[in-house]
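Asks: predicted model and sequence below, questions to follow.
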Amino acid sequence: MDKTNVTRIANIYLLGFQIPQSVTLFMFFLFISLYCVTICGNLLIITLVSYSRTLHSPMYFFLSQLSVLDIVLVTDILPNMISNALVKKTIMSFSDCLTQFYFFVMVEPSECLLLTVMSWDRYLAICKPLHYTLKMNYKVCWILVMLCWICGTFVAIVNIVTISKLKFCGPNVIDHFFCDFDPILQLSCSDFTTALFEAQILGFTFVVIPFSIIIVSYAYIISTIFKMSSITRHKVFSTCSSHLTVVCIYYGTLVCVYLIPNIGQTKTITKLLSLLYTVFTPMINPIIYSLRNQELKNVAGKIIQNFLNMY
């Protein structure tokens, strides 16, 4: 066996955010609070969609799947951040680092594709209403969701296999709050040009192309909305505004972190931008959809009222 191909790094040190000692406990409870709010908010969306028959439509089905992805993402990222708030260096094995990276990479393209599917769903509902029930039935919804998960899993496996072929002989410190692609590559002592090229191809396929489809879909949607009466226009646009807000936040941070050259960009700025789409977006998604969607608020109100009536 060729010993040069053996991974020599046993443990990885995640530096995370260099938090002053005076605010350590505050950041610890803040991260715990963010995690609880995110989990509860997304579980609420899943519960509401499952509970109410009025929400058994493709739009809310896709929203519940988005919540599932967000739960997986924050569960993958936030526990280490909570630990890092108390301990300045989070120690994890190299295999645990790759496991965290696997779930992160699995979720990101899956979410990109799911947001694209949601935009296509809105396009059919607004621009092709007569064909909507035929093209967006229960079976099609499940097929589309499964394809999102399968593509995300494919991207994750390809990245993990590529990284496993590299040699890692030190250093073993990652100046980030989770095991991301570039920080892991920086630990390699072998040529990773092929890995970078592969990542660019996958990024273009599962990030840039879906984003382009979303832009085209909304161009048609907005064009159709402007042809409607003012009352109908406001009602129809309200069903799209939440999704459009989430897309702008999510893709905006992805573009800043991965697609724009980070020459001169400090590690702190990169971490803060990464924080937006790994923690902030999963937390705010349920809030955006709940506040701007009357049907969700009505169902939530009914559940609360039924609960109070029990007592």
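Replies: Yep, it's here.

Asks: going by C-alpha atoms from here, please, whenever you check contacts or count neighbours.
Replies: Noted.

Asks: just the helices in the stretch 201-311 of the chain please.
Replies: Using DSSP state H, counting those that start in this stretch, the helices of the stretch 201-311 of the chain run over 209-225, 230-254, 267-275, 281-291, 294-309.

Asks: between those helices, which gets nearest to Leu43?
Replies: Closest to Leu43 of those is helix 281-291 (CA to CA; 9.1 Å).

Asks: this is the comparison structure:
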Amino acid sequence: MANSTMVTEFLLMGFADKWQLRLLLSVLFLLMYLATLLGNLLIVSATTLDQNLHTPMYFFLRNLSILDMCYVSVTVPNACVNSLTDNRAISVAGCAAQIFLVIYCAYVEFLLLTVMARDRYVAICQSLHYPVIMNHQFCVWTTLVSLLSGLIFAAVHTGNTFRLSFCQSNVVHQFFCDVPSLLSLSCSDTFNNFLLIIVSAILVAGGSFIFIIISYIYIFSTVMKFPTRERGKAFSTCVPHILVVSVFLSSASCVYLRPSGASDILQGMILTVCYTIVPPLLNPIIYSLRNRQVKEAVRKVMLRKYYSGN
């Protein structure tokens, strides 16, 4: 410790060592990023401009789309630029900001997906009371609580990470700064950090997952009483939600709860992509663009932009 030098910047690992592979992966990630922005921007535009989509379900979808655009913008553009320029350095302040924003977006996404499960439960199982339960005030307050509590949650985890001393290697084995990668670089005792992660995972991720599963148990038991035609429609909206939630929660849990050095770097990067890039990319497709109402609203938005441009 006496001969060690305190870390003043970190070096992100990047996508690959070979230039050709870095270029290929950077272009792939960039295309995914642009597709994510386009899909979510169309959802935001359609649900804002079309009066028929001013309902609780589309209110939460609009918020989720805005969040997803922010979520994917925290990591992908910087990673692509770093990989193409081979400039892997990131300041300690920049790393802290990236960790804060990633945790914040992931936390709020957990809560929004949970509230959306409740929305589906009320719509299917308590349809007569839907306007009363899912009123505008409830939607606004739920969103505000999610956004504000996310600030506290992200600040606690970021502060708890950067109170540590980093005096060993400064190479982050990830294409962006995340908590598990930094904990493996610390020369301080990280037991309290891992304990905080486990408690947070149980309370936030575990609590959200249990709530969502219970909601869908009731939903599926109710849907089974529907006529076959309506049953298929209900399943088509619910199953994709469960799929995205499962991928999101399982991949995030594997990254944050695995023991240090328990898996190789490639596996860790793939799991990270599954919870930082895949959900924002798929959400517009499975939640909205498969919906006839939304597709019609998107078509109107596209035509309006086309004619206004001419």
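Replies: Looks like it came in fine. As the structure is a prediction and not an experimental result, all values here were calculated from the model.

Asks: so can I have TSV of the helices of the stretch 201-311 of structure 1 showing distance to Pro171 of structure 1 and mean neighbour count?
Replies: TSV is the format used below for the helices of the stretch 201-311 of structure 1 (distance: least, CA to CA, whole Å; neighbours: other CA atoms under 10 Å):
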stretch	distance to Pro171 of structure 1	mean neighbour count
helix 209-225	36	17
helix 230-254	27	16
helix 267-275	17	16
helix 281-291	32	21
helix 294-309	50	13
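
Asks: dump those into JSON lines; add distance to Ser50 of structure 1 as well.
Replies: Formatted as JSON lines, these follow (distance: least, CA to CA, whole Å):
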{"stretch": "helix 209-225", "distance to Ser50 of structure 1": "27"}
{"stretch": "helix 230-254", "distance to Ser50 of structure 1": "19"}
{"stretch": "helix 267-275", "distance to Ser50 of structure 1": "30"}
{"stretch": "helix 281-291", "distance to Ser50 of structure 1": "15"}
{"stretch": "helix 294-309", "distance to Ser50 of structure 1": "11"}
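
Asks: for those helices, which one sits closest to Thr4 of structure 1?
Replies: So among the helices of the stretch 201-311 of structure 1, helix 267-275 is nearest, using CA to CA, at 30.6 Å.

Asks: mind jotting down where the strands sit in the stretch 51-200 of structure 2?
Replies: Taking DSSP state E, counting those that start in this stretch as the criterion, the stretch 51-200 of structure 2 carries its strands at 89-91, 171-172.

Asks: could you tell me where the longest one falls in structure 1?
Replies: It refers to strand 89-91 of structure 2. The alignment of strand 89-91 of structure 2 onto structure 1 (TM-score structural alignment) covers residues 91-93.

Asks: check the mean deviation of that stretch from structure 2.
Replies: On superposition with structure 2, the mean distance recorded for stretch 91-93 of structure 1 (mean CA distance after the TM-score superposition for structure 1) is 0.5 Å.

Asks: just how off-centre is that stretch within its chain?
Replies: Relative to the chain's own centre, stretch 91-93 of structure 1 is displaced by 24 Å; criterion: CA atoms, centre = their mean, to the nearest Å.

Asks: and the contacts of that stretch?
Replies: With CA atoms under 8 Å, 6 or more residues apart in numbering as the contact definition, stretch 91-93 of structure 1 has outside contacts at Ala10, Asn11, Ile12, Tyr13, Leu14.

Asks: neighbours around the counterpart of Tyr51 of structure 1 in structure 2, how many?
Replies: Superposed on structure 2 with TM-score structural alignment, Tyr51 of structure 1 falls opposite Leu49. Using other CA atoms under 10 Å, Leu49 of structure 2 has 14 other residues around it.

Asks: and the longest helix belonging to structure 2 with helix 207-223, angle?
Replies: Longest helix of structure 2, by residue count under DSSP state H: helix 92-125. When axes from the mean of the first three to the mean of the last three CA atoms, to 10 degrees is applied, the directions of helix 92-125 of structure 2 and helix 207-223 differ by 20 degrees.

Asks: helices or strands next to helix 92-125 of structure 2 in the packing?
Replies: strand 9-12, helix 56-85, helix 130-133, helix 136-162, helix 207-223 (3 or more CA pairs under 8 Å, 6 or more residues apart in numbering; DSSP states H and E).

Asks: show me what the longest one is packed up against.
Replies: Counting contacts by 3+ CA pairs under 8 Å, 6+ apart, helix 56-85 of structure 2 is packed against helix 19-49, helix 92-125, helix 136-162, helix 278-283.

Asks: with the third one instead?
Replies: Helix 130-133 of structure 2 is packed against helix 92-125, with contacts defined by 3+ CA pairs under 8 Å, 6+ apart.

Asks: list the contacts of the most centrally placed residue in structure 2.
Replies: In structure 2, the residue lying closest to the centroid (CA atoms, centre = their mean) is Ala106, at 4.5 Å. Counting by CA under 8 Å, 6+ apart, Ala106 of structure 2 makes contact with Tyr71, Thr276.

Asks: against Ala89 of structure 2, how distant is it?
Replies: 24 Å (CA to CA, to the nearest Å).

Asks: just Arg120 of structure 2 next, same as before
Replies: 45 Å.

Asks: out of those two, which sits in the busier spot?
Replies: Arg120 (21 against 17).

Asks: so what's the aligned partner of Tyr132 of structure 1 in structure 2 up against?
Replies: Alignment note (TM-score structural alignment): Tyr132 of structure 1 maps to Tyr130 of structure 2. Counting by CA under 8 Å, 6+ apart, Tyr130 of structure 2 touches Val122, Ala123.

Asks: distance check, Tyr130 of structure 2 against Phe10 of structure 2.
Replies: 50 Å.
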